[in-house]
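>>> need the 3D shape of this:
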Amino acid sequence: MNQRRINVFILTVSSLIFCFNVNAASFEKYAPKLMHFEGVGYGIHKPIWGERDFSKSEALKIHRQHYWDRFHGDLFESQEVAEVFIDHIINAGSGKSKANIKAFEAIIGAEQDGILTVEDVKRANSFYFAEQIVNPYAKYRVLYYKTRSHVGENPGWIIRAKSFMMRNAFGIVALTDVSLPDSIERRFRHVRL
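Down below sits the predicted model:
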């Protein structure tokens, strides 16, 4: 009888651990996509990280510690939401006055202070559909890249941003169909999609 209780206890704990981890974003799921986008240099900007070649494992360690962990990637319930946000921070940085973080905060309706907090992540997790965050942030990314002076030389920036777009219940969504908070729309009103 005692052995049976132990087995039931172990099964219950294992089930709880599995259920908890199923609903969380994971750097390990994101890493292959990141490496595909970043290519040969693994996305390590040498003026920041040092003038040397980095191995894939070193690059992944930098991306995990300085981006995924710093911006609470494992606390996001949606893999897609974590990826669209953190990928932009990896690719473009926080932006002038942390504009790229503030845009994410505006989309989720949080205080726009440029500091992604655990409370901000909880707010993002409260959205029922991931595309309610992912598609607006992907649109923001496209608009952001279109204002960069080197966008013509780097068409991959826009391709990368668009790759995060999610289908909704009605099918594929065009960028022009996605709404952004007024503050972001006003900032990019001069940009054509």
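>>> okay, CA-based contacts and neighbour counts for the rest of this
Will do.
>>> could you count how many residues lie near residue 122?
13 (other C-alpha atoms under 10 Å).
>>> what about it, which SS state?
Secondary structure for residue 122, judged by DSSP: H, G, I helix; E, B strand; the rest coil, is helix.
>>> which residues touch it?
Residue 122 sits next to 75, 76 when contact means C-alpha atoms under 8 Å, 6 or more residues apart in numbering.
>>> so which helix or strand takes in residue 57?
Residue 57 belongs to helix 56-63 when assigned by DSSP states H and E.
>>> list the buried ones in the helix or strand that that helix is followed by?
Following helix 56-63 in sequence order, the next helix or strand is helix 79-92 (DSSP H and E). Of all the residues in helix 79-92, those buried under the rule 16 or more other C-alpha atoms under 10 Å are 79-91.
>>> can I get those in TSV including distance to residue 46?
As requested, these are exported to TSV (distance: C-alpha to C-alpha, whole Å):
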residue	distance to residue 46
79	28
80	28
81	28
82	25
83	23
84	23
85	22
86	19
87	18
88	18
89	16
90	13
91	13
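>>> can you pick out the most distant pair from those?
79 and 91 (17.6 Å; C-alpha to C-alpha).
>>> distance of residue 75 from residue 121?
7 Å (C-alpha to C-alpha, to the nearest Å).
>>> look at those two and report which has more neighbours.
residue 121 (22 against 18).
>>> how about the more buried one, what does it touch?
72, 75, 76.
>>> relative to the whole chain's centre, how far out is stretch 110-130?
In this view, stretch 110-130 has its centroid 12 Å away from the chain centroid, taken as C-alpha atoms, centre = their mean, to the nearest Å.
>>> would you do the same for the sequence below? I want to compare the two.
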Amino acid sequence: MADFNLYKQTALKFEGGYQKLSSDPGNYNSRGDLVGTNMGIAATTYEKWLNRPPTVEDMKSITVSIASEIYKSWYWDTVRASEINSQAVAENIVDHAINAGPRTIAKIVQGILNKYYKKNLVVDGAIGANTIKAINAVAPTKLFQKISQYRLEYYNSLNNSDWISIWHKRVKSLADKFGILIEKKKYLEHL
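Okay, here's the model as predicted:
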């Protein structure tokens, strides 16, 4: 079974520290104030955690402990990663959940399992018992590759030239961590 503690440092490395770029929509709270992100925690995410719009000072003061708690409870646990047999597959799913939301990755994974593995899952954006069972029933390396390919296509669909190469490098770096090759296609031109 996958272990959050084995993933936590990877998430922190990918997400980095505080930044306040106006081109990143995650840097704005619900009032439209540019307050930044820290350790990958978007302003609106931290707003839900605090139950109020965060300030720049709030965002700068996010600790590793708080970020880890948010990663674990709102992403790792939401996609039921501890129930996934493959650490690599669990990390790939959670990494996209942090970056694009748990519902987005759940739909991607469910769609892959239906299309390539004939699992007949309801594509509802929630990883439940049937999705976990299907994830654990297929070859993890192939599933990891498909998830990575779909992540790259998802990022391309956003047409965000400021971030696309960073997102692509993130997917490749996670694949490299586990020694898994991602099939070369046109979407890898950003690596």
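>>> would you map the helices across the second structure?
4-15, 43-50, 56-60, 64-70, 87-100, 102-117, 129-136, 140-157, 164-177 (DSSP state H).
>>> how many residues are close by the corresponding residue of the second structure for residue 148 of the first structure?
Alignment note (TM-score structural alignment): residue 148 of the first structure maps to residue 158 of the second structure. Residues lying near residue 158 of the second structure (other C-alpha under 10 Å) number 10.
>>> one more: residue 184 of the second structure?
Count around residue 184 of the second structure with other C-alpha under 10 Å applied: 9.
>>> how close does it get to residue 152 of the second structure?
Distance from residue 184 of the second structure to residue 152 of the second structure, by C-alpha to C-alpha: 11 Å.
>>> overlap of the contact sets of the two?
Common neighbours of residue 184 of the second structure and residue 152 (C-alpha under 8 Å, 6+ apart) do not exist.
>>> want to throw the contacts of residue 121 of the first structure into TSV with distance to residue 164 of the first structure?
Below are these laid out as TSV (distance: C-alpha to C-alpha, whole Å):
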residue	distance to residue 164 of the first structure
72	19
75	19
76	16
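>>> of those, which is the nearest to residue 99 of the first structure?
For the contacts of residue 121 of the first structure, the nearest to residue 99 of the first structure is residue 72 (18.1 Å; C-alpha to C-alpha).
>>> and the counterpart of the closest one in the second structure, how far is that from residue 150 of the second structure?
The alignment partner of residue 72 of the first structure in the second structure, by TM-score structural alignment, is residue 80. Residue 80 of the second structure sits at a distance of 20 Å from residue 150 of the second structure (criterion: C-alpha to C-alpha).
>>> please apply the same query to residue 82 of the second structure.
Distance from residue 82 of the second structure to residue 150 of the second structure, by C-alpha to C-alpha: 22 Å.
>>> repeat for residue 4 of the second structure
For residue 4 of the second structure, the distance to residue 150 of the second structure equals 23 Å [C-alpha to C-alpha].
>>> swap in residue 132 of the second structure?
19 Å.
>>> same deal with residue 59 of the second structure?
Residue 59 of the second structure is 31 Å from residue 150 of the second structure, by C-alpha to C-alpha.
>>> between the two, which is the more surrounded one?
residue 59 (23 against 18).
>>> quick check: that one touching residue 43?
Yes. Shown here, residue 59 of the second structure and residue 43 form a contact pair, counting by C-alpha atoms under 8 Å, at 7.2 Å.
>>> what's the match for residue 108 of the first structure in the second structure?
Per TM-score structural alignment, the equivalent position to residue 108 of the first structure in the second structure is residue 113.
>>> how close does its match sit to residue 176 of the second structure?
For residue 113 of the second structure relative to residue 176 of the second structure (C-alpha to C-alpha), the value is 23 Å.
>>> more neighbours: the two, which one.
Between residue 113 of the second structure and residue 176, residue 113 has the larger neighbour count (other C-alpha under 10 Å), namely 23 against 12.
>>> so that one touches residue 134, yeah?
Yes. Under the criterion of C-alpha under 8 Å, residue 113 of the second structure makes contact with residue 134 at 7.1 Å.
>>> residue 6 of the first structure: which element?
helix 2-22.
>>> residues in contact with the most centrally placed residue in the second structure?
Nearest residue to the geometric centre of the second structure (C-alpha atoms, centre = their mean): residue 96, 1.9 Å. Residues near residue 96 of the second structure by C-alpha under 8 Å, 6+ apart: 102, 105, 151.
>>> residue in the first structure matching it?
So residue 96 of the second structure corresponds to residue 88, using TM-score structural alignment.
>>> gap between its match and residue 162 of the first structure?
For residue 88 of the first structure relative to residue 162 of the first structure (C-alpha to C-alpha), the value is 12 Å.
>>> looking at the helices of the second structure, which is buried most?
helix 87-100 (a mean of 22; mean count of other C-alpha atoms under 10 Å).
>>> okay, now residue 69 of the first structure: neighbour count?
Other residues close to residue 69 of the first structure by other C-alpha under 10 Å number 15.
>>> and the match of residue 148 of the first structure, how close does it get to residue 132 of the second structure?
28 Å.
>>> residue 179 of the second structure now?
23 Å.
>>> for residue 64 of the second structure, same thing?
29 Å.
>>> having no further points to raise, I will conclude here.
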